[in-house]
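In: Sequence first, predicted coordinates after that:
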Amino acid sequence: MQFTLFTVYTQAKFTIDLVVGLATAIAATMSYLAVKNASESNALARKQMQENKIYTEKNNRPVLEVFIKDYKVNLNNSYLVDWTEEIYEFKPKYASSFYLDLKNIGNVTARNIQLSFYYEGIDNIIEQIKEDPKSTDLLEGKEVTIDHRKIQNGTHEFNQFILSERTVDNKAKRVIVDDASYLEFYGSLQPSSHDNTSIRIHIPNMYVYFTNIFASEIQDDDLILNLMLKVSYTNPYGEEYLQSFRVLNKVKHISFGSRNEIVGKFVMEEITNRKLEKD
């Protein structure tokens, strides 16, 4: 077989083109893999940075928690009684003696703590009062009359309830409560790992009276009235946080007659837990 100079040139050119093509393909592949690896490395680095940021934030912030608390109440033949506990500190005039414990389970001190209670489902109570202003006659010969009215205070409107009952000696007993949201200010709270202290949060006396009156409906989940708690505070660096809780009342046992007892516990359901962004 004879080869001309042109044939040799053509084969050589084909070989060179093939080598160049393979080299280009290999280079492209290597370039793609390098970019892919770099992208994956960057994504991994970003994820690690985000995890580090979250970890740092968690370690540089307070976290407040309201602890579960049991209660056992003797009504002493009256709906309009407080859940008395032996206390020595100041409590707001709208508040019950009964309190919940707020602790800091975070790693740094919570400062500038502000607390406020409000209600979820108050319209259910108002509707029930419209249908029947007297409560179910659970205690012997006892009825509570509940009157409702709207109160306007400047730009704020709230519900006021007048609770009335007759005492054993047939005297009138009356209590006036409302669902206005009261803001309470506290100082600082150390982490419980450093100092096992807590803030006593006195629940509103309105909620205590309504639990006394509507205990059986709370037990059967027929009365949807939830006590809500909002807590705001800062860490030592001035960053502000907000937490809110639904205070769930679990009535476990009711005994009317000679004992007139209500037994239950409060369980917290956290609704909000976030850092507030500055304007």
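Out: Alright, I've got the coordinates.
In: Every contact and neighbour count from this point should use C-alpha atoms.
Out: Fine.
In: ok, which stretches of this structure are strands?
Out: Here the chain has its strands, by DSSP state E, at 64-66, 69-74, 95-104, 111-120, 144-153, 156-166, 172-178, 183-185, 199-204, 226-234, 240-255, 261-276.
In: Contact partners for Glu240?
Out: By CA atoms under 8 Å, 6 or more residues apart in numbering, the contact list for Glu240 reads 232-234, 275-277.
In: let me redo that: Leu163
Out: By CA under 8 Å, 6+ apart, the contact list for Leu163 reads 80, 144-147, 174-177.
In: Any chance of TSV for these, columns neighbour count and distance to Tyr241?
Out: Formatted as TSV, these follow (neighbours: other CA atoms under 10 Å; distance: CA to CA, whole Å):
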residue	neighbour count	distance to Tyr241
Leu80	23	37
Val144	21	41
Thr145	16	42
Ile146	22	38
Asp147	16	39
Arg174	14	40
Val175	15	36
Ile176	15	34
Val177	17	30
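In: longest helix of this structure?
Out: helix 5-59 (DSSP state H).
In: Could you export the contacts of Leu163 as a markdown table, including distance to Thr15?
Out: Below are those laid out as a markdown table (distance: CA to CA, whole Å):
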| residue | distance to Thr15 |
| --- | --- |
| Leu80 | 102 |
| Val144 | 104 |
| Thr145 | 104 |
| Ile146 | 101 |
| Asp147 | 101 |
| Arg174 | 106 |
| Val175 | 103 |
| Ile176 | 101 |
| Val177 | 97 |
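In: here's the one I want to compare it with:
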Amino acid sequence: MNKFKYNETIEHLEIDPLYLEEGLSYAYNNGYKNIRIFSLNINNSAITLDLSAFYNKSFISSLIISDDFKVNKITNTEALYSLDNLESLSCSQKIKLDFSFLDKLKKLYILYNKNLINLNKLVFVEDLFLRSFNEENCSIINKMKNVKKIRLLGSYTSLDGIEGMRRLESLSLIFSPKVVDALKINELNNLVFLYIEKCKNLSDFSFLNGNDSIEEIFISELDSVSFVPEMNKIKSIKFWNLKDGDLNKILKSKTLKSVYFYPDKRNYNYKLDEITEFLSNKSSQ
């Protein structure tokens, strides 16, 4: 049976969930600060994930709880509150946590559920990824003022509240079919990167007319690129499907330096290599 092993790719000591006590003892004795709970053995049965082994393991700075093993229940989650130096937490299992006891976190990737409370207490988090985010809007995280990068995936409908993240530089909305209102994006004055993938109710981006901060955009599907020339700092745009096929407007941008789309489609009035050549000639003038 494999109890633990070091993963050089992610620089974490991987510990099988059934051998946490032994694995954490090994980690402490050998100077490993980054821990990943990860199944190292074939086990098709659901287990009780007992986190009591984490009590007072203040040497841990990063913890990943993977989803490659089945869990029927997680116990002693309060042990994580004793990790005084924990700065990074990633959890792909449904867990109950009060983040007021984890207020030193700088990075949080988590499977969202209603048993997570006090997210707004995480004032030092800079990198946030919420999966299965099913709140109506973003008010539950609107006081996380130091977030610079956020990714949202789930069934939320509005970005209302996200304007509280004044330092936000990168925003990604991924597989979020119910979101219909993204107007608050224009209130994010430091936003440089915008990524929108498979958000079927977001296809009209005319609200970005006059945007003064965004430099790079990826949008999987959009109605038109007519808004691009009206963006004051846009440098790069990528997309998969342009519904009206009209790329003429994009050539009128004064700041745009890079365009990428795939595949070339019959209804597009320019091919990618033609756009690339145009921009290249324009930049050399």
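Out: Sure thing, it's come through. Since we're looking at a predicted model, the values are computed, not measured.
In: what's the TM-score here?
Out: Once superposed, the chains reach a TM-score of 0.18 (TM-score structural alignment, normalised by the length of structure 1), with 90 aligned residues with a CA RMSD of 6.7 Å.
In: Just want the angle from the longest helix of structure 1 to strand 261-276.
Out: Relative orientation of helix 5-59 of structure 1 versus strand 261-276 (axes from the mean of the first three to the mean of the last three CA atoms, to 10 degrees): 130 degrees.
In: ok, Lys107 of structure 2 touching Leu89?
Out: Yes: Lys107 of structure 2 lies in contact with Leu89 (CA atoms under 8 Å); the separation is 6.3 Å.
In: Please enumerate the shared neighbours of those two.
Out: Joint contacts of Lys107 of structure 2 and Leu89 (CA under 8 Å, 6+ apart) do not exist.
In: helices or strands up against the helix or strand where Leu24 of structure 2 lies?
Out: If you go by DSSP states H and E, Leu24 of structure 2 is part of helix 20-29. Here helix 20-29 of structure 2 touches strand 12-15, going by 3 or more CA pairs under 8 Å, 6 or more residues apart in numbering; DSSP states H and E.
In: The strand it packs on - contacts with which helices or strands?
Out: strand 4-7, helix 20-29, strand 34-37.
In: nearest to Val259 of structure 2, of the ones you listed?
Out: Val259 of structure 2 sits nearest to strand 4-7 of all these, at 37.1 Å, using CA to CA.
In: which helices and strands sit right next to the closest one?
Out: Under the contact criterion of 3+ CA pairs under 8 Å, 6+ apart, strand 4-7 of structure 2 touches strand 12-15.
In: what about Ile196 of structure 2, neighbour count?
Out: Residues lying near Ile196 of structure 2 (other CA atoms under 10 Å) number 23.
In: And it, how close does it get to Gly154 of structure 2?
Out: As judged by CA to CA, to the nearest Å, Ile196 of structure 2 and Gly154 of structure 2 stand 13 Å apart.
In: which residues are in contact with both of the two?
Out: Listed as contacting both Ile196 of structure 2 and Gly154 by CA under 8 Å, 6+ apart are Ile174.
In: and Ile217 of structure 2, what helix or strand is that in?
Out: Here Ile217 of structure 2 sits within strand 216-222, counting by DSSP H and E.
In: circling back to that earlier point, as JSON lines, the strands of structure 1 with distance to Glu127 of structure 1 would be great.
Out: Formatted as JSON lines, the strands of structure 1 follow (distance: least, CA to CA, whole Å):
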{"stretch": "strand 64-66", "distance to Glu127 of structure 1": "31"}
{"stretch": "strand 69-74", "distance to Glu127 of structure 1": "27"}
{"stretch": "strand 95-104", "distance to Glu127 of structure 1": "25"}
{"stretch": "strand 111-120", "distance to Glu127 of structure 1": "14"}
{"stretch": "strand 144-153", "distance to Glu127 of structure 1": "10"}
{"stretch": "strand 156-166", "distance to Glu127 of structure 1": "13"}
{"stretch": "strand 172-178", "distance to Glu127 of structure 1": "16"}
{"stretch": "strand 183-185", "distance to Glu127 of structure 1": "27"}
{"stretch": "strand 199-204", "distance to Glu127 of structure 1": "21"}
{"stretch": "strand 226-234", "distance to Glu127 of structure 1": "15"}
{"stretch": "strand 240-255", "distance to Glu127 of structure 1": "21"}
{"stretch": "strand 261-276", "distance to Glu127 of structure 1": "24"}
